[in-house]
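*Asks:* With the input below, show me the fold.
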Amino acid sequence: MVKLIIVVLALAFYAMWQLMNVYNLSRKMKGTLSENSTVKDNELQGKLFVVYFAAFFAFVAWQLIEYGPRLLPESASEHGKITDWLMNLNLIIIAIPFVITHLFLAFFTWKYSGKNGQKAVFYSHNNKLEMIWTIVPAIVLTVIIAYGIKSWNTITALPTEGMQEIELYAQQFNWTARYAGADNKLGPNNYLKIEGANELGILMDSTTSQDDKIVKGEMHIPVGVPVNFKMRSRDVIHSAYMPHFRSQMNCVPGMSTQMHFTPTITTAQMQAKLKNPKFKYVLLCAKICGSSHWNMQMDIVVDTPTDYKKWLAEQKTLAETLLAPAPADSAVVVAAK
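*Replies:* Okay, here's the model as predicted:
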């Protein structure tokens, strides 16, 4: 199929080339073929420019209407609204000069197309214009940078109290979430302790570790409560990406990273908004980490504080799983015949 498409395209280009040769030959026979463009050619090119830009802006407008709402899902965190506002501000600031300059380009191409006896003015320098298009962009960029720094400081500032600590542990090709227990402190870890059931290398001789809780497949977080994610990786660089919360942070082997946000919309509320009872927030890996990178994801459920506490209370602690005594082997009695 691909070869057939290539052959068809090649034949189409060849046919166009032959048509151009026939057209030039006919003009040569009529004596109208010239290396220099005519006034008629210039006027045609000017009109075509106007038509092209009209079609171009219509296409851009259609794309914004059709695909604009699909760029990102609705923000479901406090700092997600700040991020979206900053991104939209940048898009508007970029779009205004983009539209104005292209409108001028189309207008000037049509209005001042080449005519006999008309010579273009050579305008070499204007200090006033130089000042305008230097100072105005500098002021705009200063405002964007200042607001960006303010937004970044707001996003990265850790709450002083009431924050839920959760560790995200990345490995090819799954996520593991570890919740701090009643003390709201995650126990220490060491990669040298990774063995058997202790796949996160938790130091179980620490009292802060024994009440931690580990979950896989689906994690829960409370709405309206700041959640701080501490991240590690076992093998390669992964990237924890939660699009609905506008949060992304690399998980790097040998070091710990962190990010935090405050959820604002529960899963049930988002399901009602989208009219999709199967909707769930998702944690993705945004780094190409291997052959099954595409499938490295974890569902996120945003609960009310009451439902979250109930769910968390149902999860087993590490003391109950890793330190629980192994069941005694049952004796096998073989009856002699």
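*Asks:* rest of the way, CA atoms for contacts and neighbours
*Replies:* Will do.
*Asks:* So for this structure, the centremost residue is which one?
*Replies:* residue 243 (6.5 Å; C-alpha atoms, centre = their mean).
*Asks:* Strands of the stretch 51-200 of the chain, start to end?
*Replies:* Counting by DSSP state E, counting those that start in this stretch, one finds strands in the stretch 51-200 of the chain at the ranges 164-171, 174-179.
*Asks:* Another sequence for comparison is provided below:
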Amino acid sequence: MTVFLIIVVVALFGITLWQMSKIFKLSQGKRADGSQVANDEDNNLQGKLMLGFVIFLYVLTIYCFTQYHSFFLPESASAHGEDYDKLMLISMVLIMFVQIITQGLLHFFSYKYRGNKNNKALFYADNDKLEFIWTIIPVIVLAGLIIYGLFTWTDIMNIDEEDGDPLIIELYAYQFDWRARYAGEDNVLGKANVRFIEGVNTLGLDASDTYAMDDKITNELHLPVNRKVIFKMRSQDVLHSAYMPFFRAQMNVVPGMITEFSYTPTLTTEEMRTSEFMVEKVATINKIRREKSKALTAAGDEALENYEFDYYLLCNKICGTSHYNMQMKIIVESEEDYNAWLATQTQFKEQISAQASN
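*Replies:* Below you'll find the predicted structure:
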């Protein structure tokens, strides 16, 4: 009902503006020449408006970049993220450079060459030199970006399990949560299939596979800093997408198949929390939360807790009603802290034994 009333109000407001424009037009009286063709006065007005609009556009762009820089992501927390950010920066600089020049020329020419009865338009069919310039320059620039992007993408997606001592982790997605599965001391994930899901075996591990016996299933994702991690991703139901923005990582999680992505974390959770960017951002968020808490406490509700930064694994596909809340905490820590945490986690064979004894 509320939505319907809003639509009615907006529609009535639009009708009101339309009627007011008709009254305004009638109050101006008839044009001196009585025609519907734009005269020099109209052309001068439109030319000045075009010039004013491009100036407004530039001022708005500068304002947005200076005022909303805190909404950008901070430095990447993964090794490959530096190349990713560099490619993004180059693309944005080129886009802004071309946009500033073309918009400026478009609106300036609209003003300079506005209609005038004493001027006669110059027309020529073509200009091979100009066409060559505005064709070959974009071709060279785009070819450079595409080639650089392909090399960067190849480096990111070149997943080699024999390279060094990578950590193998499975990310398991289902409506509407995540689970992580760590390989045991053999660093090999056991076989799994959704058909095996039963009781404590929520990820469908194959109990007949010896490699699965020492696997550990967790609801938090702990990663050792400066060690390559290979993620093998599986979905139980619908299409999900594993999205880790601070690591510049995203990969679709597709039912019926295993997708892969890898990166090397370079900043621990504590290091990111103490970075200048994040300290400023957290302070801004907590200031907003304190202001909202005043209204909440006045109404007898609990105040909002202070926000503390954490990495999170999110779902970036609209996978259902609770998609917005499908997330898992990521903790990047030292190798020693990671090993100590992993040692406290329960192995799959222990879960099976406990279920059998019960």
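*Asks:* coming back round to it: residue 153 of the first structure is nearest to which of the strands of the stretch 51-200 of the first structure?
*Replies:* strand 164-171 (20.0 Å; C-alpha to C-alpha).
*Asks:* helices or strands next to the closest one in the packing?
*Replies:* Judged by 3 or more C-alpha pairs under 8 Å, 6 or more residues apart in numbering; DSSP states H and E, the packing partners of strand 164-171 of the first structure are strand 174-179, strand 227-233.
*Asks:* The ones you listed into JSON lines, with extra columns for distance to residue 196 of the first structure and mean neighbour count?
*Replies:* Converted to JSON lines, those look like this (distance: least, C-alpha to C-alpha, whole Å; neighbours: other C-alpha atoms under 10 Å):
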{"stretch": "strand 174-179", "distance to residue 196 of the first structure": "15", "mean neighbour count": "22"}
{"stretch": "strand 227-233", "distance to residue 196 of the first structure": "17", "mean neighbour count": "22"}
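*Asks:* export the ones you listed to TSV and tack on distance to residue 135 of the first structure?
*Replies:* Output for those, formatted as TSV (distance: least, C-alpha to C-alpha, whole Å):
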stretch	distance to residue 135 of the first structure
strand 174-179	49
strand 227-233	41
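*Asks:* still on that earlier bit, what separates the alignment partner in the second structure of the residue nearest to the centre of the first structure from residue 313 of the second structure, distance-wise?
*Replies:* With TM-score structural alignment as the matching criterion, the partner of residue 243 of the first structure in the second structure is residue 245. Separation of residue 245 of the second structure from residue 313 of the second structure (C-alpha to C-alpha, to the nearest Å) stands at 8 Å.
*Asks:* Ok, residue 172 of the second structure next?
*Replies:* In terms of C-alpha to C-alpha, residue 172 of the second structure sits 11 Å off from residue 313 of the second structure.
*Asks:* circling back: for the strands of the stretch 51-200 of the first structure, which one sits closest to residue 226 of the first structure?
*Replies:* strand 164-171 (6.3 Å).
*Asks:* any residues touching the closest one, and which ones?
*Replies:* Residues lying outside strand 164-171 of the first structure but in contact with it, judged by C-alpha atoms under 8 Å, 6 or more residues apart in numbering, are 175-180, 184-186, 200, 225-236, 238, 251.
*Asks:* after superposition, how close is it to the second structure?
*Replies:* Following the fit onto the second structure, the mean deviation recorded for strand 164-171 of the first structure is 0.5 Å by mean C-alpha distance after the TM-score superposition for the first structure.
*Asks:* what's the matching range in the second structure for that strand?
*Replies:* With TM-score structural alignment as the criterion, strand 164-171 of the first structure aligns to 167-174.
*Asks:* Thanks again, I'm all set now.
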